[in-house]
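> Quick one, fold the following:
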Amino acid sequence: MSRHPDKKVPPVAHPTEREEPLPSQHPKPPAEDPLAPQRIKAILNSASARRADLDLDFIASAPLRGLRLQLDYLKPELCLTDAGINNSIVVFGSTRLCEPSAARRTVTTLKAALEDEPGDEDLKRRLSVAERILENSRYYDVAREFGRLVSETNKKPEGPHCTVVTGGGPGIMEAANRGAFDAGENSVGLNISLPHEQYPNPYITPGLCFNFHYFAMRKLHFMKRARALVACPGGFGTFDELFEALTLVQTRKIKPIPIVLVGEAYWKAAVNIDFLAAEGVIAPEDKNLFWYAETAEEIWNGILHWYDKSGKPLSAY
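Predicted coordinates:
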């Protein structure tokens, strides 16, 4: 049906521009009040005049903690959902366990320094630690190979389809992300903001690296999609994440998931689980919430076997 112009209908207004500016679009002129520009500048520079969503000092204030917690949760949640990441394999481990070639260079450098200063006790201590790191750097290779194995499985139509997730830092975390990178697959890094500057490892998929303010929200996202947790040798941070996961499973706050400790000799020296059971502070059945493994194949096959025993496929658990 044809439409005829209706002279009663005014022209459509421009969505942003006006023919005649509103009075508020121009400050009060100095001709009317010489001090007006100075006063306006002071007003606009005051904290109250900043728009709330652009006022970083306001957002960082104590009363806004609840909002910051929501933002810390929501941004990664939306991004991970948009990326189609529903199932993850979480890998933890020390930031200090670098790749073997780097560990070897450190040992060589310290040995040369000690030859020049044979009585330096601090150099001896540092060399001893460096030699232990070199010995344990084999776990970098294990984590890298494990990341590759998990990621290669994603290419098979039958799956299972899981994404490697780490804390985003160097060492063991870098290795797991690097394994996914080697396979040409995505991986996630959940970094945490700290007082000192830090960088993500270079093998995280761009767009899947997140920087959390709160450890609590970071922990939530580690576990929310986790279908298994793999803990390589590590320190306080690794223990923190490991024992929180064990507590969640022990209390059945979450459904049981495979928890694998890589490096039996390390973990048995670091934590005496048998002692805890003998002292009665954990139940004997809690010793079965995890198991030990040494190689990437052993870790991955153990996880798949666990799911076979559970009666549900890994991707649908």
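> only C-alpha atoms for contact and neighbour calcs from this point on.
Fine.
> And the strands in the stretch 151-300 of the chain, which stretches?
Along the stretch 151-300 of the chain, counting by DSSP state E, counting those that start in this stretch, strands occupy 163-166, 187-192, 209-212, 226-231, 259-262, 291-293.
> Of those strands, which stretch is the most buried?
Neighbour counts (mean count of other CA atoms under 10 Å) averaged over each of the strands of the stretch 151-300 of the chain peak at strand 163-166, with a mean of 28.
> and that strand, what does it pack onto?
Packed against strand 163-166 by the contact rule (3 or more CA pairs under 8 Å, 6 or more residues apart in numbering; DSSP states H and E) you find strand 88-92, helix 138-153, helix 172-182, strand 187-192.
> Out of the ones you listed, which is the most enclosed?
Ranked by mean neighbour count, the helices and strands packed on strand 163-166 are led by helix 172-182 with a mean of 29 (mean count of other CA under 10 Å).
> Would you mind getting the angle between that one and strand 226-231?
For helix 172-182 and strand 226-231, the angle between their directions (axes from the mean of the first three to the mean of the last three CA atoms, to 10 degrees) works out to 130 degrees.
> just the angle between helix 172-182 and helix 138-153, please?
Angle of helix 172-182 versus helix 138-153, following the same axes, to 10 degrees, is 40 degrees.
> List the buried residues of stretch 273-289.
For stretch 273-289, burial by neighbour count (16 or more other CA atoms under 10 Å) applies to 273, 289.
> can you list contacts of that stretch?
246, 249-250, 256, 258-259 (CA atoms under 8 Å, 6 or more residues apart in numbering).
> starting at the chain centroid, how far to that stretch?
30 Å (CA atoms, centre = their mean, to the nearest Å).
> go on, stretch 219-227?
Centroid separation for stretch 219-227 versus its chain: 10 Å, with CA atoms, centre = their mean.
> now swap in stretch 259-276 and tell me
Distance of stretch 259-276 from the chain centroid (CA atoms, centre = their mean) equals 24 Å.
> Could you also give me the structure for this second sequence? I'd like to compare it with the first:
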Amino acid sequence: MSSGNDDAVTEPDRPERGAWPERRLGPVVKRRAQVESSTTDQRLLDTQGPVDWLHEDPWRVMRIQSEFVEGFGALAELGPAISVFGSARTPRDSLEYEAGMRIGRGLVEAGYAVITGGGPGAMEAANRGACEAHGVSVGLGIELPFEQGLNEYVDVGVNFRYFFVRKTMFVKYSQGFVVLPGGFGTMDELFEALTLVQTRKVTRFPIVLFGTAYWQGLRDWLLDSVVAQGKATTRDLGLLHITDDVDEAIALVCKGTP
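Modelled structure (predicted):
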């Protein structure tokens, strides 16, 4: 006899709790649809397999780590150094380019290696001055959609994928910054350094802005708006030194460094 429940809808079978597909990757647990069908070494050795894993965040962490390792390894024995920043668009026949060369040369004569972003313009000028003075000329390049490459006056060059790794190298291996007129990238590096000094993440780190006509407006705005509204103090503003004199710029940036 029929029980009368022949037409009832039955719930599909569900696996027991321990029957779900599961894979452990160190501290990471993946289950159900998140379990991959291949292992890490299979994906490494099978050149015909999928390569999407190369673009996943865990792999990016390894790339970031490798950039730090390469940067530290290349610069650990550099010795005292000063970073010189400025626009990649500075023409070679300009007074700014000439000033960059003189600054690079003067820093070498003062006993420092010269570090730049490794590109053209003001960066090339400082590298050129250091190279022609037979000093150590360093370029820390960055991967960009529009390729620049390291200028020909770089003796030690490291190319980075990530801006934040590159900026760490500038601060870690420099005893101060000289900043020539530049655009957003130059200002990014300038305010990164200012923030680190203001918050005392780094100490004894002079910052010199070269070119009064270019930088005075920025300083005036900081004073009239930022300081005036209590967002910073006059002491913070005193972290910046502005000059048009190459010898003074070198003296200021070398003052107080080890």
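> aligned partner of Ser174 of structure 2 in structure 1?
Aligning on TM-score structural alignment places Ser174 of structure 2 opposite Ala226 in structure 1.
> wait, which of the helices and strands packed on strand 163-166 of structure 1 is closest to Arg104 of structure 1?
Counting by CA to CA, Arg104 of structure 1 lies closest to helix 138-153 out of these; the figure is 11.4 Å.
> and the direction of that closest one versus that of strand 187-192, what angle?
130 degrees.
> Mean deviation, helix 138-153 of structure 1 versus structure 2?
Average distance, helix 138-153 of structure 1 versus aligned residues of structure 2 after superposition (mean CA distance after the TM-score superposition for structure 1): 1.2 Å.
> So what touches stretch 295-304 of structure 1?
Contacts for stretch 295-304 of structure 1 (CA under 8 Å, 6+ apart): 142-143, 145-146, 149-150, 228, 230, 258, 260, 262, 293, 314.
> any chance of the residues you listed in a markdown table, plus distance to Thr109 of structure 1?
A markdown table is the format used below for those (distance: CA to CA, whole Å):
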| residue | distance to Thr109 of structure 1 |
| --- | --- |
| Val142 | 25 |
| Ala143 | 26 |
| Glu145 | 28 |
| Phe146 | 30 |
| Leu149 | 34 |
| Val150 | 36 |
| Ala228 | 39 |
| Val230 | 32 |
| Pro258 | 40 |
| Val260 | 35 |
| Val262 | 29 |
| Ala293 | 32 |
| Leu314 | 46 |
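> Could I get the contacting residues of His221 of structure 1?
73, 76-77.
> from the residues you listed, which ones fall inside strands?
Of those, none are assigned to strands by DSSP state E.
> which of those lies closest to Ile85 of structure 1?
Closest to Ile85 of structure 1 out of the contacts of His221 of structure 1 is Glu77 (9.8 Å), distances taken as CA to CA.
> what's the counterpart of the closest one in structure 2?
In structure 2, Glu77 of structure 1 lands on Phe72 (TM-score structural alignment).
> what's the burial count for its match?
Phe72 of structure 2 sits with 14 neighbouring residues when counted by other CA atoms under 10 Å.
> In space, what's closest to it - neighbours in sequence excluded?
Once flanking residues are discounted, Phe72 of structure 2 sits nearest to Met169: 7.6 Å by CA to CA, 6 or more residues apart in numbering.
> gap between that neighbour and Ala99 of structure 2?
Separation of Met169 of structure 2 from Ala99 of structure 2 (CA to CA, to the nearest Å): 24 Å.
> so what's the equivalent of Met62 of structure 2 over in structure 1 up against?
By TM-score structural alignment, Met62 of structure 2 lines up with Leu67 in structure 1. Listed by CA under 8 Å, 6+ apart, the contact set of Leu67 of structure 1 is empty.
> Ok, which of the strands of the stretch 151-300 of structure 1 comes nearest Ala52 of structure 1?
Between Ala52 of structure 1 and the strands of the stretch 151-300 of structure 1, the shortest gap by CA to CA is with strand 209-212, which sits at 21.1 Å.
> Give me the range in structure 2 that that closest one lines up against.
Residues 157-160 of structure 2 are where strand 209-212 of structure 1 lands when matched by TM-score structural alignment.
> contacts for the matching stretch?
By CA under 8 Å, 6+ apart, stretch 157-160 of structure 2 touches 67, 70-71, 74, 118, 138-143, 150, 166.
> Can I get those in a markdown table including distance to Arg219 of structure 2?
Shown next, in a markdown table, are the contacts of stretch 157-160 of structure 2 (distance: CA to CA, whole Å):
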| residue | distance to Arg219 of structure 2 |
| --- | --- |
| Glu67 | 35 |
| Glu70 | 36 |
| Gly71 | 33 |
| Ala74 | 35 |
| Gly118 | 27 |
| Val138 | 29 |
| Gly139 | 28 |
| Leu140 | 28 |
| Gly141 | 28 |
| Ile142 | 28 |
| Glu143 | 31 |
| Leu150 | 31 |
| Arg166 | 26 |
